[in-house]
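Novice: predicted coordinates and the sequence they were generated for:
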Amino acid sequence: MIYDTIIIGRGPAGISCGVYLKRFNLNPLIIAYDNGALKDAHFIDNYYGVSHLSGNDLALSGIRQAKELGVSMVDAEVISIEMLDHFYVKTTSGDYEAKTLFLAMGKKRNTLKIKSANLFDGHGVSYCAICDGFFFKNKKIGLAGAGPFMESEYNVLKNFSKDITIFTEGEETKINANIVKDKIKELKGDSNLKAVVAGDKEYLLDGLFIALGTQSGMSLAYHMGLALDDKGYIIVDSNMQTNIAHIYAGGDVVGGLLQVSKAVSDGAIAALKIKEDLASMSK
């Protein structure tokens, strides 16, 4: 089945987009592994018609509304997205296809929890194997992570180098490679990364790729070649359309006012444009 739209994320922006698309008699699919940042809000007191309601309760209410309308949902982590004649979304629960995409999974990027975590970003530390793997051809590469996202990045990086060390931060992995379970304590170098300290040992590296946890909005954006602003937010136009045709984004991942009201609006605006986009495809 090819869905009209795959929506990644089920916070206010994702649910809003799904509800509008379904009411347009279209066939959206929402993919998410949790209920977004809204679930962590203690109380919501500044949203129309809502008084002293927990963020999680508001999130669950929106999800329930979408399901009652018949919006399809999958609980899964997105591993990768391919853009061919349409979009192929690989997840931990299977592969899905769609004519359009709406990215609404927030901006948070998983980084190492150390003081020097961002010191070498762009100078030996990367968050995208497809983007930067080529620059480390036949060099010593480190890869931090342990789940499906890391495995996907490893499958890319092994095409460029046979000298790859995986730092799992204490977690288990199925990959048969050089594994370091000790947690990374420090990144060392001068103008570029030179080494990683994990446990009591120093590992000389030319590059370190970060693939901790699940793919964030920023990580997916890097992988797909979406334009970002200087703060790392996905750039969209007034219709929530990105620089790549048929890909839209909304909510925290595009920046601006990080509030429920704005996220809901982003989802609705995107749905209206996606409806037009789909109609033009069928002509």
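Specialist: All right, it came through fine.

Novice: make it CA atoms for all contacts and neighbour counts henceforth
Specialist: Noted.

Novice: show me where the stretch 1-150 of the chain has its strands.
Specialist: Per DSSP state E, counting those that start in this stretch, the stretch 1-150 of the chain carries strands over the ranges 2-8, 28-32, 72-75, 78-83, 87-91, 94-103, 125-126, 141-144.

Novice: what about Ile269, how many residues nearby?
Specialist: Neighbourhood size, Ile269 [other Cα atoms under 10 Å]: 20.

Novice: run a quick neighbour tally on Phe87.
Specialist: 21.

Novice: in contact with it, which residues?
Specialist: Phe87 makes contact with 81, 97-101, according to Cα atoms under 8 Å, 6 or more residues apart in numbering.

Novice: about what we covered before: distance to Ile179 added to the strands of the stretch 1-150 of the chain, as a markdown table?
Specialist: As requested, the strands of the stretch 1-150 of the chain are exported to a markdown table (distance: least, Cα to Cα, whole Å):
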| stretch | distance to Ile179 |
| --- | --- |
| strand 2-8 | 31 |
| strand 28-32 | 29 |
| strand 72-75 | 29 |
| strand 78-83 | 21 |
| strand 87-91 | 24 |
| strand 94-103 | 27 |
| strand 125-126 | 19 |
| strand 141-144 | 10 |
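
Novice: below is structure B, check it against A:
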Amino acid sequence: MVKKYDVIIIGAGPGGMTAALYASRANLSVLLLDRGVYGGQMNNTAEVENYPGFKSILGPDLAKEMYESATQFEAEYAYGTVESVTVSPTGIKTVKTDSAEFETHALIIATGSQYKKLGIPGEEDYSGRGVSYCAVCDGAFFRDRDVAVVGGGDSAIEEGSYLTQMVKEVNVIHRRDQLRAQQILQERAFDNPKIDFTWDTIVTQIEGDGQKVTGVKTHNKKTGEDKLLPVSGVFIYIGLLPMTETVSHLGITDDEGWIITNEKMETKVPGIFAVGDVRKKDLRQIATAVGDGSIAGQEAYNYLETVKDVQR
């Protein structure tokens, strides 16, 4: 049986949950879909210091607070991996998951992004056995050991600083000669005696003993020097890729897969909106995702009002 909702939101990160709050508060029937636990990448964030209202809060705790707010006006939450999204000539959007099928006039895409991979020998072989993309998830496994963090942006430096609470030493390996992270994060990292930096360097291979990571091979782009750095863990933060595989056929993405919207979060397909990290934009933060979600929730209501006018 196909279930029908006024609004369906794919993705229960901060943008998706905020959209659910605004749409359900407008007395619309709302389904919030996600293939995992609500919160998205907030669940992989140790500490959030730049979300208004909280001097500091753990990422999973903020996710819980948002979820309780998002569902207070009877928005429904369901698990499911979306397999396809189609749009009929009459504007009905059909969302098929691995276990059910849903229909709606207004669809909000909040699928977020995922971490890029290095694509080097050993990365796949030792994934989950020393190679990680989440310090909060896996940091405790490396207590009192040396680890490497690959990258120079906010995520790399934030998570590298977090790791110093448990590991012996963090070596940040960056392909450039300066970081891209926010200045305050850089200052903290430079002041942290447990963080070392390897500049102008790329990781070319992840070494292991067949069971776990034992080190990384590096190449200095300026000197041409190759080295083997002994570490027990490798945490990779080199950028993001949009999770838009199931909607790319709709013609709403750019060449890299990011969804293009206007300031109302509208895509080129009427009744389809996008919010949060999946959008083509410069700043991807919890606060910006929440802003996107509030706009999309309200604009979904406005769109449905125009649909009703046409049907009358």
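Specialist: Yep, that arrived. Just so it is clear, the model here is predicted, and its values are computed rather than measured.

Novice: re earlier: ok, of the contacts of Phe87 of the first structure, which one's closest to Gly14 of the first structure?
Specialist: Within these, the smallest distance to Gly14 of the first structure is 10.7 Å, found for Leu101 (Cα to Cα).

Novice: in the first structure, where's the longest helix?
Specialist: helix 260-281 (DSSP state H).

Novice: quick check: closest non-adjacent residue to Ser99 of the second structure.
Specialist: Among residues not flanking Ser99 of the second structure along the chain, Gly80 sits closest, at 6.7 Å (Cα to Cα, 6 or more residues apart in numbering).

Novice: show me what the one you found lines up with in the first structure.
Specialist: Correspondence of Gly80 of the second structure to the first structure, assessed by TM-score structural alignment: Ala76.

Novice: what of Ile8 of the second structure?
Specialist: Per TM-score structural alignment, the equivalent position to Ile8 of the second structure in the first structure is Ile6.

Novice: show me the contacts for that match.
Specialist: 28-31, 97-98, 100-102.

Novice: coming back round to it: for the match of Gly80 of the second structure, give its distance to Phe149 of the first structure.
Specialist: According to Cα to Cα, to the nearest Å, Ala76 of the first structure and Phe149 of the first structure sit 12 Å apart.

Novice: these two: which is more packed in?
Specialist: Per other Cα under 10 Å, whichever of Ala76 of the first structure and Phe149 has more neighbours is Phe149, with 21 against 17.

Novice: check the gap between that one and Leu226 of the first structure for me.
Specialist: Taking Cα to Cα, one finds Phe149 of the first structure at 19 Å from Leu226 of the first structure.

Novice: kindly report the same for Lys273 of the first structure.
Specialist: 18 Å.

Novice: Tyr33 of the first structure now?
Specialist: Taking Cα to Cα, one finds Tyr33 of the first structure at 22 Å from Leu226 of the first structure.

Novice: where does stretch 100-107 of the first structure end up in the second structure?
Specialist: Stretch 100-107 of the first structure maps onto residues 106-113 of the second structure, going by TM-score structural alignment.

Novice: check stretch 37-47 of the first structure too.
Specialist: Going by TM-score structural alignment: stretch 37-47 of the first structure matches residues 41-51.

Novice: buried set for that stretch?
Specialist: With burial defined by 16 or more other Cα atoms under 10 Å, the residues of stretch 41-51 of the second structure counted as buried are 41-48.

Novice: repeat that for stretch 239-246 of the first structure.
Specialist: Using 16+ other Cα under 10 Å as the test for burial, stretch 239-246 of the first structure gives 239-243, 246.

Novice: ok, those vs Ser93 of the first structure, which is closest?
Specialist: The closest of these to Ser93 of the first structure turns out to be His246 (Cα to Cα; 23.9 Å).
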